[in-house]
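Undergrad: Just a sequence and a predicted model for now, questions to come.
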Amino acid sequence: MAQVSWEKVIQKNMPSMVSIVISKSLENVEKEIPRELLPLFPFLNPKKQLEQMTDAHGMIKVGSGSGFIVSSKGIILTNKHVVADAKSDYTVVTNDNKKYKATILARDPIEDVAILKITGRSLPVIGLGDSDAIALGQPVLAIGTALGLFKNTVSSGIISGLSRSIAAAAAPNTPMQELRGLIQTDAAVNPGNSGGPLINAKGQVIGINTAIVFGAQNLSFAIPINAAKRDLSDLNKFGRIKRPLLGLRYVMVDENLQAKMKLPVDYGALVLGHSAKEPAIIPGSPAAKAGLKEKDIVLECNGEKVTKEKTIQDFLEEKGVGDYILLKVRRGSREFEKKALLAERK
């Protein structure tokens, strides 16, 4: 493997890196302290301590993340989980220590991607690469504000895995969701680096750093940049991110689930609800209109087998709002096909 000299890449792209400061009002922070915990701290005065942490505008820093500028007009990419809290304010600090109030233009309903806007002009930008063209062993660089303290922390490594899937929560007190198609790297990524870029040897962003596995070393993940490029395109065309919705909940079938539930096949997606509030088929959705029912098994999408390696969501990634998807379904001992017109996910 040829040795990469990162010095020029870092010098060129560092000006387009940003830190994102997450703040809340003193009143909102006080409301979030569980009352049952207060008796555990008889010698502390939480209100006084919070007041000491409050800035001149009555705000308290509660977190931080990273991001990068992709348009000279102030468009910034970061992770959705960095800006997930609607009650927080977000301040962007550029590499020259200027501060800007951030406006959230869009949050991707599926991917861990968010698009922000600041009012700066002629801002330095970093170029976006093609995450479909990456390969195992390719050298990469990660940049971010590690632990929310160490601005412009740089680490290098290689692409050590492709198309990885992990379960992660976008924010505290939110359900776990599966993130698919991730880039795995051994470049060191720490809390606070979330939303920073994963950069190739050409100085182009190929991913957005999104997750680490606590307790593991050299194991980090990034959202492929092509997902964010699609979101930027949607925002430019429609003023919002448009993602297709089928409208069913499912678990993937394998040999273990087949044996456990005595299913007729060892592949496909078993349509199954989680609770009364999370039904198997969302009322009024394309799946409902196509006549799908709970305990159906979706065997194929557009003539291709549905497997743990390629789930229904993976097929939807290849489709747009208003496209049709052909489903091969098994219900009991009967197999049939249904065509669904994909709606827009809200």
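TA: Alright, I've got the coordinates. Please read these numbers as outputs of a predicted model, since none were measured by experiment.

Undergrad: can we go C-alpha only for contacts and neighbour counts from here?
TA: Noted.

Undergrad: where do the helices sit along the stretch 101-250 of the chain?
TA: For the stretch 101-250 of the chain, the helices defined by DSSP state H, counting those that start in this stretch occupy 225-238.

Undergrad: what's the neighbour count on the spatially closest residue to residue 341 that is not a sequence neighbour?
TA: For residue 341, ignoring the flanking residues on the chain, the nearest one in space by CA to CA, 6 or more residues apart in numbering is residue 324 at 4.5 Å. Residues lying near residue 324 (other CA atoms under 10 Å) number 16.

Undergrad: buried set for the longest strand along the chain?
TA: What stands out as the longest strand in the chain, according to DSSP state E, is strand 150-169. For strand 150-169, burial by neighbour count (16 or more other CA atoms under 10 Å) applies to 151, 152, 153, 154, 156, 157, 158, 159, 160, 161, 162, 168.

Undergrad: same thing with stretch 322-332?
TA: Under 16+ other CA under 10 Å, the buried positions of stretch 322-332 are 324, 325, 327, 328, 329, 330.

Undergrad: adding another structure so you can compare the two:
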Amino acid sequence: MHNKGFLRMLGVNILVILFFSSYFFGNKNYSQMAPGSAKSLEQQIIAGASTTTDIVVQVVAEDTAAYYQEESFDKDTLIEKQSILKKGTGIIISKKGYIITNNHVVDNLNLKYTVITDDGKSFPVKKIRKDDMIDIAIIFIEIETPLLSEAKFIDLDEPVNVGQFVFAIGNPLSEYPNTVSFGIISGKGRKLTIDSSTNSYYAGFYQTDAALNPGNSGGPLISLSGDVLGIVTAISRGGNNIGFAIPLNYKFITTTLEILQQNNLLLRPYLGISYTDTSTGAKIDTIFAGSPVQGQLLVGDIIISLDKRKISLINPLLYYLYTYKPGETVVFTIIRNNQTLSFPVVLGQKTL
């Protein structure tokens, strides 16, 4: 039986679904490194991998395939149905049974999902809370005793550098759980098109050359010190070793967990605007009726910071916004007619 894995693959302009303390080595490369340095790097990779594989799980979707025999031109007879297992990856974010993965790994809520931990134990998924705005989902498993490990994440303001060494852990091809691959951060602030007809896209992705395959989706991208920097999400269909990960950080994870545990729902801050991510900030295209920014922000304003954190393609508005809870007050700094202005905004609420 052929098992399909989960990973988004990218064409030139089309997104197709197939089914973080940081460390920086400046300009060193393998050919320039002295034997002792290479050995030290090897030891760091081994140590990092050995201490993080237990935060990674398999996320298994059980589907059914029906096989028919053609009786006549307009009649087919069902021969048999077979169970098909589709496997992705997830990251344990709380020992209490909370796991983050990609939304596209658990997009069909009619399927039965199971989590398999590093020690081989299986747990049925009890709850799924999805956020398709950034292609993540939080799943919950019931456990009698706490899980052994949970991921560490980089701080919100911790720098991630192009050229920094990273490794990924996942379940490539749905056949090789806890596979470790090694590479660097090749780029930051990548924008990936979902639907060119509606100008839908994801912004702010890390690019990496660590080997990724279908089945890696939902797995961690990790610094050599063992901190999770992002969640593996997509690969380029037209290139080699071009993969992408959604940035994650400690503030985003803890805020999301607190909201879930308090409300049993995934609530997000709401601005009531549409905007375009640019290299200099988020340009407001539309302000909808009832928006919490009405009377303060205007169409054409460019949001350049939230609470003095700079907005750009590398640090998109949405990723900073999601580190806050609905109802919190945030200072928005904007550019309007070549003037810099600041406004406090009480964040609205939307339920996903």
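TA: Perfect, thanks for sending it. Please read all numbers here as calculations on a predicted model, not as lab measurements.

Undergrad: In strands only, show me the buried residues of stretch 322-332 of the first structure.
TA: 324, 325, 327, 328, 329, 330.

Undergrad: Packing partners of the longest strand of the first structure?
TA: Counting contacts by 3 or more CA pairs under 8 Å, 6 or more residues apart in numbering; DSSP states H and E, strand 150-169 of the first structure packs against strand 139-146, strand 176-185.

Undergrad: okay, the angle between it and strand 139-146?
TA: For strand 150-169 of the first structure against strand 139-146, the angle by axes from the mean of the first three to the mean of the last three CA atoms, to 10 degrees is 100 degrees.

Undergrad: so what's the equivalent of residue 83 of the first structure over in the second structure up against?
TA: By TM-score structural alignment, residue 83 of the first structure lines up with residue 106 in the second structure. By CA atoms under 8 Å, 6 or more residues apart in numbering, residue 106 of the second structure lies in contact with 61, 113, 128, 137.

Undergrad: Likewise for residue 122 of the second structure?
TA: 114, 115, 116.

Undergrad: Please list which of these are also found as contacts in the first structure.
TA: Shared contacts between this structure and the first structure among the contacts of residue 122 of the second structure (both residues aligned by TM-score structural alignment, their matches' CA atoms under 8 Å) comprise 114, 115, 116.

Undergrad: Go through those and give me the one with the most neighbours.
TA: Result: residue 115 is most packed of those (other CA under 10 Å), 24 neighbours.

Undergrad: what residue of the first structure takes the place of residue 291 of the second structure?
TA: Match for residue 291 of the second structure (TM-score structural alignment): residue 285.

Undergrad: isn't its match right next to residue 244, touching?
TA: No. Using CA atoms under 8 Å, residue 285 of the first structure is not in contact with residue 244, being 11.0 Å away.

Undergrad: Can you check which residues contact both of those two?
TA: With CA under 8 Å, 6+ apart as the test, residue 285 of the first structure and residue 244 both reach residue 343.

Undergrad: quick one, which of the two is more surrounded?
TA: Neighbour count, other CA under 10 Å: between residue 285 of the first structure and residue 244, residue 244 has more, with 22 against 19.

Undergrad: Report the separation between the aligned residue in the second structure for the more buried one and residue 226 of the second structure.
TA: Aligned counterpart of residue 244 of the first structure in the second structure: residue 269 (TM-score structural alignment). Residue 269 of the second structure sits 30 Å away from residue 226 of the second structure, going by CA to CA, to the nearest Å.

Undergrad: before we move on, what about residue 45 of the second structure?
TA: Relative to residue 226 of the second structure, residue 45 of the second structure is positioned 9 Å away (CA to CA).
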